[in-house]
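**Q** please work out how this folds:
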Amino acid sequence: MGRSSGAQLTRPAPGGTLFSWGLKEWRLGRTKGDNALPEPALRNLTVISVAASRHSAVATADGEVWTMGHNDSRGGGGHGSPPLDASGQLGRGGTSAPGRVEGPLRGKFAVQAVAGRYHTMALTEDGTLWSWGLNDWGQLGRSAVGAASATDPSPCTSGPSCHSGIPAPVAMPAGVRIVGAAAGRYVSMAVDSEGRLYTWGHDGCSNGGKLPDREQAYKPRLVEGELKGKRVVAFDAGYVFWLAATEEGEVYTCSSQDDGYAGTLSNKHAPNQAGELGRGGDPLLPGRVTGVLAGHKVEAVAAGREHAVVSTAEGKVFTWGGRELLLGRSGSPKEPGQALGDLLADNIRYVSAGEYHSGAASHSAFYGWGSNDYLCAGVGRHNPVQKLKKGRDRGDVMRPARAGGPVAEGGWQVQAMVAGFQHALGIAANRGGSWESKPRFLQANDTADASPSPSPSPSPSPSPTRAPSAATVAEAAAAASTSDPASSATTTTAAGAAANVSSSVDATASAPDYHTRYLAPQLHPMRYNVADYVHRYRRSDRFNLIQAESPDIWKVLPPNYDRRYKNPCWVAGERLRCVPYFHILGVSKCGTTDLYHRLSKHPQLFESKNKGPHWWDECPYPAKGECTAPPNGDFDGYVDLFSNAAERIRTADPQVCDCGITGEASSNTFTAASGVYLRGPSWDRNTTVTMPELLREAAPFLRNIIIFRNPVDRYYSAFYYYRWWVKDQPPPTPADFHKAATDEIAVWRGCVEAHGQKYCVRHYHPQQLVKGMYSEFILDWLHHWPRDQLLFLRNEDYSAAGREHMEAVLKFLDMRRPSAQEWDQIMGMKTRNKNSDKYKPMLPETRAMLEAFYRPFNERLAHTLADDRWLWRDPPKGKDSQPAADASTAQLQAAAGGDAATVQAA
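**A** I've put the predicted structure just below:
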C-alpha cells in the first residue's frame, strides 16, 4: 500500500490528500502556501497514487490520472536526442497546471501513476500498463503501431526525438498481467501477477548484461539470473541503476548502464562508481545486497540519481550510494548502513530518493535530509536542523529530520511518499488534523507579528502528543551499538536516557477531555455498504497464496453480499447466512468481554452463539475436529455460529430498520499477527501470510476494535486469570508473581540473545509477557487495514469515561443512538470478567521492573499511534499507586537489569 518510491509497490493507497513541497512550480500541484513544507494540494481530489520527476502524476480514487509540471525535455533529451519543447509526458494538451489525462485512458480505471525523467506510465485495474512521453530509448515499451498525426507525430519505437504525447499500452508478452511499474531516466520496469520483473529501454539487466540494440530496446524482457524464481514485491529505478526487493525481503541491484549524464560525457562514469549498487560483483547483472541487510526483511525501496534508500519490516532505514549528505549517516557509501537522526525513534513504512535529497515516512510523519536548496527536505526555512548557508534561509540537512507542516501537528495518516527531481509528494488522510501550517521559526530580527509569516518547521522540543525525544535515545543506542556492541556502560547510559524521557508526567493528562479526545479523530462516516465495498475491493496480488492457506473459507463465502442488509449476509438455499460485521480483536484481559456484552444490550446487535470462538487463531486448516466450530471446525461451522443472529436479521421488521448486525470478540486475534498464529500456530509453517492479511482478504469490510491496557496490569491480570482451573492449591501471592515475572523476563532475554527478538515474539516465548508487547503486532494490522476500519481504545480511558467510549464505538459501527432507557441497560450492566478485586496489589519492585521492561515497546506504540497516552504515564490505581512514582530512575533500571536498552537495541 504505497510502500516504495516510484513503484509504490503493486497496490494503491486507501486514498487521501496530496501533499507537496520543494521547488515552487506547478509540479507541486499548487502555487500557494509554503513550498518549504508538506502542505495540501489539489484538495478536491482523493489521491491513491503519486509519482514525481520534473513533472508529477497522480491517480485518484475515481481511477483518473492527473499530470502537472514540465512537458519538455529541456536540460536533457537522451543519448543523442535534442531537447524537445513538447516531449509529451503530461499526456494531454494545456498548460503545466494540473489537468486530467484522457484520450485512450478515458473510461479506464487507473490504480497507479508512474513518472520517469521525461515519460509517464499508468497502470489500470485490468493489468494493462499505459505509457507516454519521450521514447528515444524505447522506454515507452510500445511497438510501432499506428500512423503519425498532428497530436501524436511519432509512432516510432525508439531513436532521436521519438516521443508520443498520447497514452498507449505497453507491449507486454501475451497473457502477462501487470500489477505494478516503475520508471527511471531511460528505463522502465514492471512486475506481473506472478512477481516476475521485466525491464525495457536503456537497460541490459534483462538481456544478459548486454545493452540491447536501440531499435529492439522497447521490448519488455524478463529479468532472470539471481532473480530467477524470486517474487518481487517492491522496486524502483534511478538514473544509473535499479533495485528490487523480493518476498523474502532480499534486495537485488543492477546497473542500467546510463552514466547519469545522458551519455554526453567524454569519459563515461563507470557502473557502480558511486557505490549505488551497494555490493561487489558484476554490476551489469542482478546481484544481491548483503552486509548489514542480512537478517533484515526489506519491504520498501527507493532509487535516486545514484543512491538507494530502503526500509525494513522493523521500520529501520538503510542507505548506500552517492555521498554522506544523501545517506543520513557517516561511513562507507559503497555498502549499506543505517540512517540516523529523528527517524530512529519512529517506525518507517515509506522511503523516497530524489536527485540530491532523500526522504522517509511513518504512518504519522514525513522525514527529509540531503540538500535543501530547493526546499525538498520539508523542514522549512530557518530551521536549525539545517547547516544554514550564509545569508540564506536554508542549507544542508545532514541527518534525517522531521518535516513540518500540518502532518507534523498530528491528526493525519501518511499513506505514501515519493521524491521528484526537485520536489517531493506524499499522500495523507485527514484524521482530525489541521489543514494549515503553524509558524515556529523566525529569523534573528523577526517578531511573532512580522509579515509575511516565516516558514514553520517542527520544534526540536517534544510536543504534548508525542515523545520525539526518544529519537535521541534511539540514535545514541544505535551509535553505541555500532561503535562498541559489547559496551554495557554505553547501553546503560542509553537506558537511563530512555527512563528519563518516559518518567516525565504528561502535562496534558489533567485536561478535562483527556480520556476522550483521542476518539473523534478515529471516527469517520462509512462511505459504502458491505455489498458495494466488496464490489469495489481489489484483491491482493498475493491472493492465491493467501487463499491456499484457508481454502475452506472461499468455498463458503459468496461472490458478493445481499445489499438488503447492513450486515454481510447472503441467501444460501432456503436460509440466510451471515458473517461478522465487526470484530473486537483483543487484547485479552483488556476489557473485550465487557465491551462486547455492553454492545449486546443495543437492539441492533444480535449475538453469536459464542462471543469469542477463537476460530481464526485456534482452528487449523485442514480441520482436525470440531475445535470451536462444530461439527468439523471448518469455516462452514464458523459461519453457523452466527445462524441465530442471521435468523434475527432476516426476520427483523424492515419498516423499522434493515440494520441489524452481528460480530465476535475473540481476544487473541490481535496478537495472532506477526506470524504467531494463522488458523492455529504458524511459526513452524512455511508461510509468509499473516492473520491481518488473511482477515483482510476474507472480510475486507470488517470494522475492527482493539483495546489496550497498561501491559504491566494486563500481565498481572493474566497471571491470576489463567490459574482459574487450579482448584487444590492456594491462590498465588504477589511474591509468587514477582518470581514468575523475573523468571519469564530472564527467559525472554535468553531467547532474544539466542534467536533475536522477532523469533521470540513469533514463538510467544513466553506467551503472556509477549502479549503485552503491542507494538510488535500493530504494524501488521496497520499495513493491511485502512486506518478508518481500526478503532483503538485504551482500557483506562474506557473505564474512566465509559458512556463516551460506548458512544464512540456505536458511531464507529454506524449504529443508531440508544434511547434513554437503552442507555440505562447498556451502562447499568455490571462490569464483566473483572477480577482485579480478587487479588492483592503487586509488589512495588515488581511494578518498577515491569514498567522498565515494557517501556521501549510502549514508546514504539506511542510513536506509531502518535499519542503519548500509550506510554501509560498515569499512576496506577489502588493500593499500589505510589511505588512506581516514588522509584528513582536508577531503581527502575536496577530492577529491570537494563532491559529497556537491551530491547531498544534489539
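
**Q** all contacts plus neighbour counts: C-alpha atoms, from now on.
**A** Will do.

**Q** tell me which residues touch the closest residue to residue 670 other than its chain neighbours, please.
**A** Of all residues not flanking residue 670 in the chain, residue 585 sits nearest, at 5.0 Å (Cα to Cα, 6 or more residues apart in numbering). Applying Cα atoms under 8 Å, 6 or more residues apart in numbering to residue 585 gives the contacts 665-670, 704-706.

**Q** next, the structure of the following sequence, for comparison with the previous one:
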Amino acid sequence: MTGKRVVYPRCCFNQRRGRRHIVMVLFSVVPLLLVYFTFYKYHVGVLKSDFLIQMKENKNQVNPNFRSEEIVRNRGVSSKSTKGSEDNGQDLEIHYKTSTKNLIPLNKLLAYKIDHKTDKWQNISLNSGVTGVSNEYNKAFNVTLNENRNIANKNGSKFPKSRRNNRNQPAPIKLFPRNIKHVDLMKMEPFTFLEEYRNPCYAVENDRLLPLRCIPYFYLIGAPKSGTTDLFSRLIKHKEISENVIKEPQWLAKRRFSSNPNWASYEKYFIAATSDIYAKKDPDGFHPVIVGDGSPSTMWVNDYWTFLPEYKNLTEPLYTNADYIHHFNPDAKIIAIVRNPIDRLYSDYLYFTSGKDKGPDRFHEGVKFVLNTTRSCLERNTLRHCLYKPDVTVTKSEVRLRIGVYHLHLKEYFRVFPKQQILVIKMEDYSKHTSEHLSKIFDFLNVARLPIEDLQEISNAAKKNTRKKGDIKIRDMFPETRKLLREFHKSHNNKLGRLLGQHFNYNNDEQDLLTKNV
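**A** Model prediction:
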C-alpha cells in the first residue's frame, strides 16, 4: 500500500532542506554584521577621541568656563582688540559662556553649530553655494517655518531681519573637515614651467606615462547666468584649446576648503588635458595646446577665507583668488564676462530657485530683504567686508545681490595682473556679435586664427545654458523691484564705468530702457 507523499514548505524547520537553507543564510549574514559593528565601534571611538583631544586643547588655551570668540568690527581701520570697548568702530572682544557636559562626536561638531543661548546644536552647511534660507537659520533668527513668510520688518520685508551687528549674536563655529590639511597657496614655491609648452606645465617625478603636470593657461571668470558656459563651450572647439576638461572645477573658490584640499587634487582636474597637451606638438617640438579653468565663482566667491586660522581676527581677506592665481601663474590670462546686474540677478533667481511659487512676488520680497541686510552692514563696515564676509542669511538667500557688484571683484584682478592680461566682455555685445568676440578672444589667448568658415560655424552653434522652458512662462520682475535694484547699483555701475570705460556703465543701458518704455 503506497501512501501519499507529504510536501513540506521549503523553509520548514522540521525538514533537512529547510534547516540547510537557514544555516546558509546565517553563515552569510552574521559575518557581515560582525564586520559592520566592529568598524562602527572603531570609527565612533576615533571620532570621540579626536573630539576629547580638541576639547582638552581648548581648555588649555582659555578658561574652561568660557569660550572666547573674537569679533572684529571695522570701519576701514584696524586696531588692537579691547575688552568692553564701546561700539565706535574699534575691535571688540566678547566672551560667550558655553557648556561642555554633553560631548558631541567630531563628525557632528563639523556639521552643526551651537546656539550659545540654549546650548543646542543646529545643523549648518559649510557650502556657500547652497541657496535659500534653511530651517536651521530660521530657528537661529527666532523665526518658525509658518512665520517665515509673514513676519515683517521696518522696511516691509517678509524675511527675518539681519543680526550682523548685534553684540549678543554668537559667531558660528567654522572648522575644517576632519583629517584635512589645508595648503597655503601663498607659501608654495614657484613652478619652473617648460619652455617648449605654450601652456604652463612643469615636470614631475615618479610618473613614467605622463612626466609632467599642467595648470590652466587662462581663467574664464564671471557671474552665473552671464554666458560663461556658452562662451567656454565655443572656446574649446578651437583646435589649440583642449576640450578634455571639466568646465567648472571650482577648486580655488570652494573645493579646496572641503574634500579636495591639496594641490594634487587641482592637478587631477586637468590630467586629461595634460595628456592632450603632451601628445600634440608641431614639427619643431613645440606644444601649442592650452587649457582653461571656466569656474565663474573664481571671480566673486571669497567666503572661505574666514576658515583660515591665520585670518582669525581680520575683517577682510588679505588675499583673494586673484592673488592665488597670480602667485602660481603670474602670466595667466583672465577673461571676465559681465551682464546687466539687474537682468542677471533675476535670471539667476529663476535658474537656481525651485518651487511652484517662484516668481516676481517672491523675488521682490527677497530683494527687499537682501537690500536691507546689505545696507545695514555698510553702515558699519566697508564694502569689501560686506561682500567677502557677508551675513550668513545673505549667503543662503535666493537673491544673490553681491555677485553683481562687478567693480569690486574685478579690482582684485587689476590689482595684481597687468591690464594686458585681462579681457572683460559684455554679454550683451557677445550675444549680438559672437564671431567678432571669439576672434578677439583667440587673439588674446595667442592661439592660431581660424578661417572665417570655421569661426562662423562655431558662432552659429546652439546656445548653452539658456533659460529653462518652465521659467519662460514666468512674468518679468515688477517695475518697483527694478527701481529698487537700479538705485542700489547706480553708484556701483558708475565705478565699473570708471574702471573699464563708460561702455560698461550699465546705468546708460538702464536709461535707454526707461526711454523706450516712455
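
**Q** show only the entries of the contacts of residue 585 of structure 1 found in strands.
**A** If you go by DSSP state E, those have 704-706 in strands.

**Q** still on that earlier bit, what is the nearest of the contacts of residue 585 of structure 1 to residue 119 of structure 1?
**A** Checking the contacts of residue 585 of structure 1 against residue 119 of structure 1 with Cα to Cα, the nearest one is residue 704 at 41.4 Å.

**Q** counting neighbours, what do you get for residue 223 of structure 2?
**A** 25 (other Cα atoms under 10 Å).

**Q** circling back: the residue nearest to residue 670 of structure 1 maps to what in structure 2?
**A** When structure 2 is aligned by TM-score structural alignment, residue 585 of structure 1 is paired with residue 221.

**Q** where does that match land in three-state SS?
**A** Classification of residue 221 of structure 2 using DSSP: H, G, I helix; E, B strand; the rest coil returns strand.

**Q** any chance of the contacts of residue 585 of structure 1 in JSON lines, plus distance to residue 479 of structure 1 and neighbour count?
**A** Conversion of the contacts of residue 585 of structure 1 to JSON lines gives the following (distance: Cα to Cα, whole Å; neighbours: other Cα atoms under 10 Å):
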{"residue": "665", "distance to residue 479 of structure 1": "43", "neighbour count": "27"}
{"residue": "666", "distance to residue 479 of structure 1": "42", "neighbour count": "23"}
{"residue": "667", "distance to residue 479 of structure 1": "39", "neighbour count": "26"}
{"residue": "668", "distance to residue 479 of structure 1": "37", "neighbour count": "21"}
{"residue": "669", "distance to residue 479 of structure 1": "37", "neighbour count": "26"}
{"residue": "670", "distance to residue 479 of structure 1": "33", "neighbour count": "28"}
{"residue": "704", "distance to residue 479 of structure 1": "39", "neighbour count": "24"}
{"residue": "705", "distance to residue 479 of structure 1": "38", "neighbour count": "23"}
{"residue": "706", "distance to residue 479 of structure 1": "35", "neighbour count": "24"}
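
**Q** ok, of the residues you listed, which one's closest to residue 101 of structure 1?
**A** Of all those, residue 101 of structure 1 sits closest to residue 704, with 37.4 Å by Cα to Cα.

**Q** so who does the counterpart of the closest one in structure 2 touch?
**A** By TM-score structural alignment, residue 704 of structure 1 lines up with residue 334 in structure 2. Residue 334 of structure 2 makes contact with 218-221, 421-423, according to Cα under 8 Å, 6+ apart.

**Q** need the max-distance pair from these.
**A** Farthest pair in the contacts of residue 334 of structure 2 (Cα to Cα) is 221 and 421. Separation: 13.2 Å.

**Q** so which of the contacts of residue 334 of structure 2 wins on neighbours?
**A** residue 220 (25 neighbours).

**Q** so it touches residue 291, yeah?
**A** No - with contact defined as Cα atoms under 8 Å, residue 220 of structure 2 does not count as touching residue 291 (10.8 Å).

**Q** what's the distance between the residue nearest to residue 670 of structure 1 and residue 703 of structure 1?
**A** 10 Å (Cα to Cα, to the nearest Å).

**Q** same question, residue 759 of structure 1
**A** In terms of Cα to Cα, residue 759 of structure 1 sits 30 Å off from residue 703 of structure 1.

**Q** more neighbours: these two, which one.
**A** Just comparing residue 759 of structure 1 and residue 703: by other Cα under 10 Å the higher neighbour count belongs to residue 703, 22 against 17.

**Q** and that one, what does it touch?
**A** Per Cα under 8 Å, 6+ apart, neighbours of residue 703 of structure 1: 581-583, 789-790, 812-813.

**Q** residue 713 of structure 1 versus residue 237 of structure 1, what's the distance?
**A** In terms of Cα to Cα, residue 237 of structure 1 sits 49 Å off from residue 713 of structure 1.
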